[in-house]
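Chemist: no sequence for this one, just the structure:
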């Protein structure tokens, strides 16, 4: 891999090189945002577990539980694109506060219906749909502001810290939710989420004003035309479009979570194994994040992105043929570490390559891809398993993802040649002597 000049000058690589890079936390605005997102992320996971469990308790039907995903997906896809356009046209701090308020109100409404004992599955679906709107508006702006809070050289490390923290929340939240729901009920889970979300609101209030760097064209800059402009920019910017394609391949072909209940029942001894399977990928991402100091020093980020997805696919495939629970969990953890690296580079490419006036819209597309890809992967896995069995559906999908990503990199050299620099920086250095060292 290629490291920057500074890392080569300092002599032998020390163990600290591989520890997570915490330099972005020196910047107060980013540090507060990181704390708010991390704390509220744990609360969000409590609600994410409590809603389907409450739905099943009300209806005793997995069909109703499945409808939760559909209720959230459609508004998420629509408003993620619209939210990205709005984020490029208004003060992002104000938009973050407004969209956070929507999410917070929904959490309070979930608390009220649980305390009142209304037991309405339709109400739950409606609240999930509104919550998805809030999330779709909030997530693009949260990501789009990172390059405004830290210097460009700290963006990869900032993305790594953010990904690691969100995965830690995905581990802690469900574990806490199980205990809280069992001991105190659904209302307690929603109340904790609402209380923790207050930290995120505090962090947003402390942000500086974040108006667009270029003047917008008024309301027209926030509508369908603006969304179309963002999609047009994406279509004409191969490196960003390819980074999205890489993620879709990884999630559609190699996301195995829809097969976890069946495999736990048939191979790993019953329901007790399901929790380990569901937490394994996030555990691996957290572990990978803790030794991720090297990520920001890699110059050839396109090659690193492809390699990370190949690791993801092959590790998932190996887990699909493992017959010991500990081995399957360990391999899924390796896959999770690869997914963390992939996610960091995809976000970094988008954050640094795209101009500020496009970042919100591209983050909206990214949110739609990240939300839609795993759901399509669940559908692919379930249908394939019904045709060829769960083992081949699981392992074959992982191999297919690795192969397809390699084919994509071979077919589009711009992906494997991407070196982590914004377009202008790359042009400026074409005539300069190389200052990098190959390690």
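Modeler: Alright, I've got the coordinates. As the structure is a prediction and not an experimental result, all values here were calculated from the model.

Chemist: alpha carbons only for contacts and neighbour counts from here, please
Modeler: Fine.

Chemist: ok, residue 277 - contacts?
Modeler: Applying CA atoms under 8 Å, 6 or more residues apart in numbering, one finds that residue 277 lies in contact with 257, 260, 328-329, 332.

Chemist: what do you get for residue 85?
Modeler: Taking CA under 8 Å, 6+ apart, we find residue 85 in contact with 221-223, 226-227, 230, 360-361, 364.

Chemist: From these, keep the buried residues only.
Modeler: 221-222, 226-227, 230, 360-361, 364 (16 or more other CA atoms under 10 Å).

Chemist: which one of these sits closest to residue 13?
Modeler: residue 360 (36.8 Å; CA to CA).

Chemist: could you say which helix or strand contains the closest one?
Modeler: Secondary structure assignment for residue 360, by DSSP states H and E: helix 356-388.

Chemist: circling back to that earlier point, now, among the contacts of residue 85, which is nearest to residue 3?
Modeler: Distances from residue 3 to these, taken by CA to CA, are shortest for residue 360, at 29.5 Å.

Chemist: Okay, one more to line up with it:
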């Protein structure tokens, strides 16, 4: 086969599978992505190990549930603050120090486990501090990407980042359960500390990442400035509103235990399958993302993806065949990944560098808080009516609200990535 024929054969594959161009063209981004992938896997292992340890100590599911609360509150509170800090200081240093803080916390968990210091309050405190480090690290990392890559490679980079997150969420808990079962909690925590070395190395190799802004000379950045900017930029605002429509109105995860029994006559394994299905779809969305870079009407892509999420959830609410239900949940996960790629890309490309940290902080708050509100709303609706009404009604409500938002801000559908306007 000639080189020309080989090239022609390879082109369709590149259009189908994830675009690896950012990994090939930017050594800094490549190290950051590899380091983040390895450390994210370790974090997922630790998250499971902490939940198992809390239950081992207390025997209480309520106590395990509090782990999520101690993680969520600092993430929401410090997400906005972390974004403001990322717009003030060298983002490389902020990412490096916050990753180092997470490493120290993992070492502390391992040390406590080795010394048989099994105290629930200590685990809660570490979880809260881990969230603080994550809230400082997240905006800094996200604001770095547009500085490392040209705008046309941002969709590919964000798709690769979704592969990291979903693969970690799927593989991390499985590895964590295996490691804790064979070698104990301390082994999982020590492995997590070691995996952070990859993220630390990637951050250490980066060049200085000081924000490009005139007001940076004053050495401060206001959270309110970021919110004021958001209030005057309808396209960026719509990326948040569309995600909230999906995550608040059509997020049925809290109902999976009831659905597994009432609809499918299943058990805990059925619940696990329901939880895993959207993650599988999300992973496939990242793997088969080669077409993202050719999409310029990214506002339309977001509307279609969020609408597809809502419809898939609505149809899932009507299914009583498990395999069909898993299929529609996987389709919803695929749509969610597509939406996230374009929402993140739009946020990065249409926001000035001096405000990227603060807008990424708002992004973290929305992404972290929306599903929790969705769980509460779904549980309330199921209690007042039924799981079917909660799931199907929520999916249709998502589509309806999305349509009203699109009518209210018609310019969102005209957004063109070749001339990004916030």
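Modeler: Good, I have the coordinates. Treat the numbers as computed from the prediction; the structure is a model and nothing was measured.

Chemist: Need the TM-score between these chains.
Modeler: The pair, once superposed, lands on a TM-score of 0.93 when counted by TM-score structural alignment, normalised by the length of structure 2; 411 aligned residues with a CA RMSD of 1.8 Å.

Chemist: Can you add distance to residue 196 of structure 1 and give the contacts of residue 85 of structure 1 back as a markdown table?
Modeler: Below are those laid out as a markdown table (distance: CA to CA, whole Å):
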| residue | distance to residue 196 of structure 1 |
| --- | --- |
| 221 | 34 |
| 222 | 31 |
| 223 | 33 |
| 226 | 34 |
| 227 | 33 |
| 230 | 34 |
| 360 | 26 |
| 361 | 28 |
| 364 | 25 |
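
Chemist: Now do the same contact list for the spatially most central residue of structure 1.
Modeler: Nearest to the geometric centre of structure 1 sits residue 370, at 6.1 Å (CA atoms, centre = their mean). Shown in contact with residue 370 of structure 1 (CA under 8 Å, 6+ apart): 247-248.

Chemist: Quick one: map it onto structure 2.
Modeler: Using TM-score structural alignment as the criterion, residue 370 of structure 1 maps onto residue 367 of structure 2.

Chemist: Does residue 92 of structure 2 lie in a helix or a strand, and which?
Modeler: helix 91-114.

Chemist: following that helix, which helix or strand shows up next?
Modeler: Next along from helix 91-114 of structure 2, by DSSP H and E: helix 120-148.

Chemist: how much distance is there from that following helix to the middle of the chain?
Modeler: Distance, stretch centre to chain centre, for helix 120-148 of structure 2: 13 Å (CA atoms, centre = their mean, to the nearest Å).

Chemist: what does stretch 297-306 of structure 2 give?
Modeler: That offset, for stretch 297-306 of structure 2, works out to 18 Å (CA atoms, centre = their mean).

Chemist: So which bit of structure 1 is that stretch matched to?
Modeler: Under TM-score structural alignment, the match for stretch 297-306 of structure 2 is residues 300-309.

Chemist: quick one: residue 263 of structure 1 and residue 390 touch, right?
Modeler: Yes: the pair residue 263 of structure 1 and residue 390 qualifies as a contact (CA atoms under 8 Å) at a distance of 7.3 Å.

Chemist: Identify the residue nearest whichever residue in structure 2 pairs up with residue 360 of structure 1 in space, chain neighbours excluded?
Modeler: Alignment note: residue 360 of structure 1 maps to residue 357 in structure 2; criterion TM-score structural alignment. Once flanking residues are discounted, residue 357 of structure 2 sits nearest to residue 83: 4.1 Å by CA to CA, 6 or more residues apart in numbering.

Chemist: and the host helix or strand of residue 308 of structure 1, what does it pack onto?
Modeler: Using DSSP H and E, residue 308 of structure 1 maps to helix 301-321. Secondary-structure packing of helix 301-321 of structure 1 (3 or more CA pairs under 8 Å, 6 or more residues apart in numbering; DSSP states H and E): helix 238-254, helix 325-353, helix 390-411, helix 413-417.

Chemist: Residue 374 of structure 1: which of those helices is closest?
Modeler: Going by CA to CA, the one of those nearest residue 374 of structure 1 is helix 238-254, 5.2 Å.

Chemist: That closest one corresponds to what range in structure 2?
Modeler: So helix 238-254 of structure 1 sits over residues 234-250 in structure 2, by TM-score structural alignment.
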